[in-house]
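J.: below is the sequence, then the predicted model.
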Amino acid sequence: MSILKSIENAIPPIHPEGHKFIAIFAVVTLIVGWFVTPLFWIGLALTIWCALFFRDPVRVTPVAPGLVISPADGRVSHIALVVPPPELGLGDRPRLRICVFMNVFDCHVNRAPVAGRVARIVYRPGKFLNAELDKASEDNERSGMVITTPAGLDIGVVQIAGLIARRIVGFVREGETLAIGDRFGLIRFGSRVDVYLPETAGARVAVGQHTYAGETVLADLAGGPIAPVVRVS
């Protein structure tokens, strides 16, 4: 019984958003595999990949005043002071922007980087460029959200569609209250999430570092260095 429990704990739950896609992959695999056996194994591998794409593991979120937690699994691709997208209504002064790029093997469930009230949600159509490119923040299809923290700070979170991603899914509405680490959406299938913070915030990650949604500390609103010095070994 303990072995079965261990196996159950080792397999992360699947987000309901993925059930229909996994079912489609599985049905196509069975039909095609019935006629061409080698294609069954290819389809099986793709079905497993689809299930992993929509995994929704339990995360342990650090909770402390001023912490900003990563909204996405992935790699930090950019850290810079940038003027936020105009539709967010965050003004025209540069803010600290931290970008997390998600490839097709990362978990794609996005989580709130801070606690607060969802003050604004704005969808903007656009292109489907490689989400790793810096200009993807301006040109690509995106869905922006502004969270107002209990301290009155406005934090911008932007889900950006990528080269393969064609659908941004949101789970929350304006006026709702989020706890830090709450799930607020996902993007299918490979994309990026940008976080816009006050320019005085201090980054606690470096470009190239891998982050985990709901667990990795991205920044500290209390301030500090924009990017830490790191040693790769």
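T.: Sure thing, it's come through. Residues are numbered from 1 along each chain as shown.
J.: can we go C-alpha only for contacts and neighbour counts from here?
T.: OK.
J.: center of the chain - which residue?
T.: Centroid-nearest residue in the chain, with CA atoms, centre = their mean: residue 72, separated by 2.9 Å.
J.: for that one, give its distance to residue 39.
T.: Between residue 72 and residue 39 the distance is 33 Å, computed by CA to CA, to the nearest Å.
J.: who's in contact with the residue nearest to the centre of the chain?
T.: Residues counted as contacts of residue 72 (CA atoms under 8 Å, 6 or more residues apart in numbering) are 100, 102, 107, 108, 109, 110, 111, 193, 211, 212, 213, 214.
J.: ok, and the most crowded of those residues?
T.: residue 100 (32 neighbours; other CA atoms under 10 Å).
J.: ok so residue 199 is a strand residue?
T.: No - assessed by DSSP: H, G, I helix; E, B strand; the rest coil, residue 199 does not belong to a strand; its assignment is coil.
J.: thought it was touching residue 79?
T.: No - taking CA atoms under 8 Å as the definition, residue 199 is not a contact partner of residue 79, at 11.6 Å.
J.: mind listing the shared neighbours of the two?
T.: Taking CA under 8 Å, 6+ apart as the contact criterion, the residues that touch both residue 199 and residue 79 are residue 96.
J.: one step back: helices - which of the contacts of residue 72 land there?
T.: Secondary structure of the contacts of residue 72 is defined by DSSP state H; no position falls in helices.
J.: identify the farthest-apart pair in those residues.
T.: 102 and 214 (14.4 Å; CA to CA).
J.: got the buried residues for the helix or strand that residue 23 is a member of?
T.: Here residue 23 sits within helix 19-35, counting by DSSP states H and E. If you call a residue buried by 16 or more other CA atoms under 10 Å, then helix 19-35 has these buried ones: 22, 25, 26, 29, 30, 33.
J.: here's the one I want to compare it with:
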Amino acid sequence: MCFNLPNINKEGYLFIIIFFVVSCIAFSISWGLGVTCLFPTLLCIYFFRDPTRAVPNNKDLILSPADGVISSIEEVSYSLPGENAEEKKFTCVSIYLSILNVHVNRIPISGSVKDISYKKGRFVSAISNRSSNENEKQIIVIQYQEGKEIIVEQIAGFVARRIVCNLKTSQSVKTGERFGIIRFGSRVNIFIPSEIKVKVSKGQTMVGGETVIASLSDDNTEENLTFDTI
């Protein structure tokens, strides 16, 4: 019999090892206790899974940065960071990640990292839309064209207490690449310039690096696309 073990994000190694060692000790005491302690180990393996994705090879497509369900889509004003802070209009697509979703985050569109900033905050349950404004977050600004930016927010939740972002300012990024993870339930917001029409709706299930949120060109179709496995 052949078992295909899932790819595991490196952020999960320590948790899995700790729970596995505890499980081994528990099994040496009693079978029932061992089975009970084994459950968190399996849960960690499941939570930190990091599957490959078939990323559309089209530079004009804006893809979902996370797995989860869209909890809201709304027009907002957003002040970009910097000395000459400029307020622009965006469409905010907010994606809620339950503890059962893949929590690895992916780049929504190729470009350059213009700015990264961290904001302290609370740990309101990520299922609440309040978390977008009140919770701890990591803000990433990606410039995909001159003067054109997309913003991604990694937002902590009630259980999530660790936001990991592996990006650096001025770094070149490619659509679908992994860039971080949020541990144990969270929310990811993506802010798209308001003149770009989004192709998703509230309640829709998203797949990070695969689901098309919007397109820079009205002429783009999803037919005859090629894909990169990342």
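T.: On my side now, so go ahead. Note that the structure is predicted; figures quoted are calculated from it, not measured.
J.: residue 58 of the second structure -> the first structure?
T.: Mapped onto the first structure by TM-score structural alignment, residue 58 of the second structure lines up with residue 64.
J.: run a quick neighbour tally on that match.
T.: The criterion is other CA under 10 Å. On that basis, residue 64 of the first structure has 8 neighbouring residues.
J.: now it: how far from residue 192 of the first structure?
T.: Residue 64 of the first structure sits 25 Å away from residue 192 of the first structure when distances are taken as CA to CA.
J.: residue 93 of the second structure and residue 68 touch, don't they?
T.: No - using CA under 8 Å, residue 93 of the second structure is not in contact with residue 68; the gap is 11.5 Å.
J.: what about the helices in the first structure?
T.: 2-10, 19-35, 37-53, 136-139.
J.: can you lay out those helices as CSV showing distance to residue 88 of the first structure?
T.: Below are the helices of the first structure laid out as CSV (distance: least, CA to CA, whole Å):
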stretch, distance to residue 88 of the first structure
helix 2-10, 39
helix 19-35, 32
helix 37-53, 29
helix 136-139, 12
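J.: what number of residues are in the vicinity of the residue nearest to residue 61 of the first structure when sequence neighbours are not counted?
T.: The shortest distance from residue 61 of the first structure to any non-neighbouring residue, by CA to CA, 6 or more residues apart in numbering, is to residue 215 (4.7 Å). As a burial measure, the neighbour count of residue 215 of the first structure was computed by other CA under 10 Å and equals 22.
J.: residue contacts, the residue mapped onto residue 215 of the first structure from the second structure?
T.: Structural alignment places residue 215 of the first structure opposite residue 210 in the second structure (criterion: TM-score structural alignment). Residues near residue 210 of the second structure by CA under 8 Å, 6+ apart: 53, 54, 55, 56, 63, 64, 176.
J.: residue 93 and residue 68 of the second structure: who's more crowded?
T.: Neighbours of residue 93 of the second structure and residue 68, each counted by other CA under 10 Å, are more numerous for residue 68; the result is 26 against 23.
J.: ok, the aligned partner of that one in the first structure - contacts?
T.: Alignment note: residue 68 of the second structure maps to residue 74 in the first structure; criterion TM-score structural alignment. In this structure, residue 74 of the first structure makes contact with 100, 101, 102, 103, 106, 210, 211, 212, judged by CA under 8 Å, 6+ apart.
J.: in the second structure, which of those still touch?
T.: The subset of these whose aligned counterparts are also in contact in the second structure, taking both residues aligned by TM-score structural alignment, their matches' CA atoms under 8 Å, comprises 100, 101, 102, 103, 106, 210, 211, 212.
J.: measure the corresponding residue of the first structure for residue 120 of the second structure to residue 144 of the first structure for me?
T.: When the first structure is aligned by TM-score structural alignment, the residue opposite residue 120 of the second structure is residue 125. Residue 125 of the first structure sits 11 Å away from residue 144 of the first structure when distances are taken as CA to CA.
J.: and those two? which has more neighbours close in?
T.: With neighbours defined as other CA under 10 Å, residue 125 of the first structure and residue 144 compare such that residue 144 has more, 20 against 11.
J.: check contacts around the residue mapped onto the more buried one from the second structure.
T.: Counting by TM-score structural alignment, residue 144 of the first structure corresponds to residue 139 in the second structure. By CA under 8 Å, 6+ apart, the residues touching residue 139 of the second structure are 115, 116, 117, 118, 119, 151, 152, 153, 154.
J.: what's near enough to touch the fifth one?
T.: Residues counted as contacts of residue 119 of the second structure (CA under 8 Å, 6+ apart) are 136, 137, 138, 139.
J.: try 6 Å
T.: Neighbouring residues of residue 119 of the second structure by CA atoms under 6 Å, 6 or more residues apart in numbering: 136, 137.
J.: same thing with the last one?
T.: With contacts defined as CA under 6 Å, 6+ apart, residue 154 of the second structure is in contact with 137, 138, 188.
J.: show me what residue 42 of the first structure lines up with in the second structure.
T.: Using TM-score structural alignment, the equivalent of residue 42 of the first structure in the second structure is residue 36.
J.: now do its match against residue 106 of the second structure, distance only.
T.: Remark: distance between residue 36 of the second structure and residue 106 of the second structure (CA to CA) = 34 Å.
J.: residue 67 of the first structure touches residue 220, doesn't it?
T.: Yes - checked against CA atoms under 6 Å, the pair residue 67 of the first structure and residue 220 is within contact range at 4.8 Å.
J.: strands of the first structure, residue ranges please.
T.: The residue ranges that make up the strands of the first structure, judged by DSSP state E, are 67-69, 74-82, 95-102, 109-111, 116-124, 142-148, 154-161, 167-170, 177-178, 183-188, 191-197, 202-203, 210-211, 217-220.
J.: what would those strands look like in JSON lines with distance to residue 11 of the first structure?
T.: Formatted as JSON lines, the entries for the strands of the first structure read as follows, by distance: least, CA to CA, whole Å:
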{"stretch": "strand 67-69", "distance to residue 11 of the first structure": "24"}
{"stretch": "strand 74-82", "distance to residue 11 of the first structure": "20"}
{"stretch": "strand 95-102", "distance to residue 11 of the first structure": "21"}
{"stretch": "strand 109-111", "distance to residue 11 of the first structure": "16"}
{"stretch": "strand 116-124", "distance to residue 11 of the first structure": "31"}
{"stretch": "strand 142-148", "distance to residue 11 of the first structure": "30"}
{"stretch": "strand 154-161", "distance to residue 11 of the first structure": "27"}
{"stretch": "strand 167-170", "distance to residue 11 of the first structure": "24"}
{"stretch": "strand 177-178", "distance to residue 11 of the first structure": "27"}
{"stretch": "strand 183-188", "distance to residue 11 of the first structure": "19"}
{"stretch": "strand 191-197", "distance to residue 11 of the first structure": "24"}
{"stretch": "strand 202-203", "distance to residue 11 of the first structure": "32"}
{"stretch": "strand 210-211", "distance to residue 11 of the first structure": "20"}
{"stretch": "strand 217-220", "distance to residue 11 of the first structure": "25"}
